[in-house]
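Student: build the 3D model from these lines:
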Amino acid sequence: MLLYILILHQTTTFYLLLCKEDMLLYILILHQTTTRGR
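Tutor: Just a heads-up that it's a prediction; the model follows:
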């Protein structure tokens, strides 16, 4: 049971980090396009 919780926590943390990275990348690309557009 403890192992399951640990694995779940690891996956959730990894997923959240991945999401955060994707968001940062998306914002960066968006910023690049808007700056170039202007």
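Student: CA only for contacts and neighbour counts going forward, please
Tutor: Noted.
Student: how close does Tyr26 sit to Cys19?
Tutor: Distance from Tyr26 to Cys19, counting by Cα to Cα, to the nearest Å: 10 Å.
Student: would you do the same for the sequence below? I want to compare the two.
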Amino acid sequence: GEEETNARDMINDYKLFAGTPQGLYNLDQKYLARTFIAPTMPM
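Tutor: Predicted structure coming up:
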């Protein structure tokens, strides 16, 4: 599902960029920019 895909993407990003302080900072900025959209139930 979507949650698994998001988790996999985050892990891959961490493996690619987290080796340096700048990489960690960039990841932090990337994930801070995300917004939560609450699911809605159809009526």
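Student: can you calculate the TM-score here?
Tutor: The TM-score (TM-score structural alignment, normalised by the length of structure 1) is 0.46; 20 aligned residues with a Cα RMSD of 1.0 Å.
Student: follow-up on the earlier one: overlap of the contact sets of Tyr26 and Cys19 of structure 1?
Tutor: Common contacts of Tyr26 of structure 1 and Cys19, defined by Cα atoms under 8 Å, 6 or more residues apart in numbering, are absent altogether.
Student: now the residue nearest to the spatial centre of structure 1: which helix or strand?
Tutor: Centroid-nearest residue in structure 1, with Cα atoms, centre = their mean: Cys19, separated by 2.0 Å. Assigned by DSSP states H and E, Cys19 of structure 1 belongs to helix 2-37.
Student: and for Tyr25 of structure 2?
Tutor: With DSSP H and E as criterion, Tyr25 of structure 2 is part of helix 21-32.
Student: go through that helix and flag the buried ones.
Tutor: By neighbour count on 16 or more other Cα atoms under 10 Å, the buried set for helix 21-32 of structure 2 is Leu27.
Student: packing partners for that helix?
Tutor: helix 2-17 (3 or more Cα pairs under 8 Å, 6 or more residues apart in numbering; DSSP states H and E).
Student: just the angle between the helix it packs on and helix 21-32, please?
Tutor: 160 degrees (axes from the mean of the first three to the mean of the last three Cα atoms, to 10 degrees).
Student: show me the contact partners of helix 2-17 of structure 2.
Tutor: Counting by Cα under 8 Å, 6+ apart, Gly23, Leu24, Leu27 sit against helix 2-17 of structure 2.
Student: which one is the first one nearest to, not counting chain neighbours?
Tutor: So that's Gly23 of structure 2. Phe17 (4.6 Å; Cα to Cα, 6 or more residues apart in numbering).
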